[in-house]
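K.L.:
got a structure for you, letters missing:
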């Protein structure tokens, strides 16, 4: 298990984007390699969306850990749905 230290919102945003990028790229889907996914995840629009979602969850009373996890899960699910990447084995 890896310990992730989140000291600021920007720490969380960067780590969420990086981890989601790795998870999505590890699926091996054409057009969604590490570089392509990373380029999408580091766009200002996506980073702003991650930030808003993370802060919203904190504002709802979630712990940093739960807000981090839920934001990452939602990001991966949204990306996969938008790209028509299956999110479970058929």
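P.N.:
Nice, thanks for sending it over. For clarity, every value in this text was computed on a predicted model and none was experimentally measured.
K.L.:
Only C-alpha atoms from now on, for both contacts and neighbour counts.
P.N.:
Fine.
K.L.:
Give me the buried positions along stretch 15-26.
P.N.:
Applying a neighbour-count criterion of 16 or more other Cα atoms under 10 Å, the buried positions in stretch 15-26 are 15, 16, 17, 18, 20, 21, 24, 25.
K.L.:
In a markdown table: those residues, plus secondary structure.
P.N.:
Listed next are these as a markdown table, based on DSSP: H, G, I helix; E, B strand; the rest coil:
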| residue | secondary structure |
| --- | --- |
| 15 | helix |
| 16 | helix |
| 17 | helix |
| 18 | helix |
| 20 | helix |
| 21 | helix |
| 24 | helix |
| 25 | helix |
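K.L.:
Could I get those residues in CSV, plus columns for distance to residue 74?
P.N.:
Below are the buried residues of stretch 15-26 laid out as CSV (distance: Cα to Cα, whole Å):
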residue, distance to residue 74
15, 14
16, 11
17, 12
18, 14
20, 10
21, 13
24, 12
25, 16
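K.L.:
Comparison target below:
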């Protein structure tokens, strides 16, 4: 979901670079970003275990609940204009 770069032959990524997020991309990818989320991360550092947990971000939670997703610019780390 939302993977422009690794979907099919990469055509979605090139289309996004050229035109930005479009209705056509939305119909194929469903989300304007990857639908990846780590619910938890655990590691050992300097002899101590550390664990972090995070709930789903609002946009992914709404997607899972069947609501329409709108782009959230504050979530983007890299943009096509960088």
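P.N.:
Alright, I've got the coordinates. It should be emphasised that the depicted structure is a prediction, and the values quoted were computed from it without experimental measurement.
K.L.:
quick one: TM-score?
P.N.:
Counting by TM-score structural alignment, normalised by the length of the second structure, the TM-score of this superposition works out to 0.29. Behind it: 46 aligned residues with a Cα RMSD of 4.3 Å.
K.L.:
that older thread, of all the buried residues of stretch 15-26 of the first structure, which comes closest to residue 54 of the first structure?
P.N.:
residue 16 (9.4 Å; Cα to Cα).
K.L.:
Skipping its backbone neighbours, what lies nearest the closest one in space?
P.N.:
Among residues not flanking residue 16 of the first structure along the chain, residue 72 sits closest, at 5.5 Å (Cα to Cα, 6 or more residues apart in numbering).
K.L.:
which residues sit against the strand or helix carrying the one you found?
P.N.:
Under the criterion of DSSP states H and E, residue 72 of the first structure resides in helix 64-82. Outside helix 64-82 of the first structure, the residues that touch it by Cα atoms under 8 Å, 6 or more residues apart in numbering are 6, 12, 16-17, 19-20, 23-24, 50, 53-55, 57-58, 86-87.
K.L.:
Identify the farthest-apart pair in those residues.
P.N.:
So for the contacts of helix 64-82 of the first structure, where distance means Cα to Cα, the most widely separated pair is 6 and 86, at 30.2 Å.
K.L.:
the more surrounded of those two?
P.N.:
residue 6 (15 against 12; other Cα atoms under 10 Å).
K.L.:
how far away is residue 49 of the first structure from residue 12 of the first structure?
P.N.:
12 Å (Cα to Cα, to the nearest Å).
K.L.:
Looking at these two, which one has more neighbours?
P.N.:
Taking neighbours as other Cα under 10 Å, residue 49 of the first structure and residue 12 compare with residue 12 leading, 24 against 15.
K.L.:
measure the more buried one to residue 81 of the first structure for me?
P.N.:
23 Å.
K.L.:
ok, now residue 58 of the first structure?
P.N.:
From residue 58 of the first structure to residue 81 of the first structure the distance is 25 Å (Cα to Cα).
K.L.:
Mind checking which of the two has more residues around it?
P.N.:
residue 58 (16 against 12).
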